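# got a structure for you, letters missing:
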């Protein structure tokens, strides 16, 4: 009988994870997802231009405010 409780416990955990994840992702829009996917290129203007040419969408590129000094 302990195996059934363990299986039920695991199934409840997976169901909880699914419900929480779907609730969190419900508020996302397609525009937000596209904007977030372009953020890695935003701090490198040259890379942003290459991505703009490749995909045909504007990348909000800007130079970093401060450079790291080693």
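Thanks, I have the structure now. Keep in mind the model is a prediction, meaning the values are calculated, not measured.
# okay, CA-based contacts and neighbour counts for the rest of this
Will do.
# Going C-terminal from the helix ranked longest in the chain, what's the next secondary structure element?
Taking DSSP state H as the criterion, the chain has its longest helix at helix 2-25. Next helix or strand after helix 2-25 toward the C-terminus (DSSP states H and E): helix 30-38.
# That next one: which residues count as buried?
Of all the residues in helix 30-38, those buried under the rule 16 or more other CA atoms under 10 Å are residue 38.
# Run through who's touching it.
Counting by CA atoms under 8 Å, 6 or more residues apart in numbering, helix 30-38 makes contact with 59-60, all of which sit outside it.
# alright, now check it against this:
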């Protein structure tokens, strides 16, 4: 009987994790996800310009000194 109870606890935990994750991700849009994926290139303006030319999407480039002042 304890094995069934343990299995029920595990399944409840997985279901809870799935529901919470799906609720958190429901508010995301594709545009936000694309902008977030371009953030690793934002600290180097030269690289950001090359990525922008390659992808055709604007990269929010910020010089490292300007990011520290904000």
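Thanks, I have it. Because the structure is predicted, anything quoted here is derived from the model rather than measured.
# Please state their TM-score.
Here the TM-score of the superposed chains, computed with TM-score structural alignment, normalised by the length of the first structure as the reference length, equals 0.88; 66 aligned residues with a CA RMSD of 1.1 Å.
# Residue 1 of the second structure: neighbour count?
5 (other CA atoms under 10 Å).
# That one and residue 13 of the second structure, how far apart?
Remark: distance between residue 1 of the second structure and residue 13 of the second structure (CA to CA, to the nearest Å) = 19 Å.
# ditto for residue 59 of the second structure
In this structure, residue 59 of the second structure lies at 39 Å from residue 13 of the second structure, with CA to CA as the measure.
# The two: which has the busier surroundings?
residue 59 (24 against 12).
# Just say helix, strand or coil for that one.
In three-state terms, and counting by DSSP: H, G, I helix; E, B strand; the rest coil, residue 59 of the second structure is coil.
# That one against residue 52, yeah?
Yes - with contact defined as CA atoms under 8 Å, residue 59 of the second structure and residue 52 form a contacting pair (5.8 Å).
# Touching both of these two, which residues are there?
Here residue 59 of the second structure and residue 52 share no contacting residue, scored by CA under 8 Å, 6+ apart.
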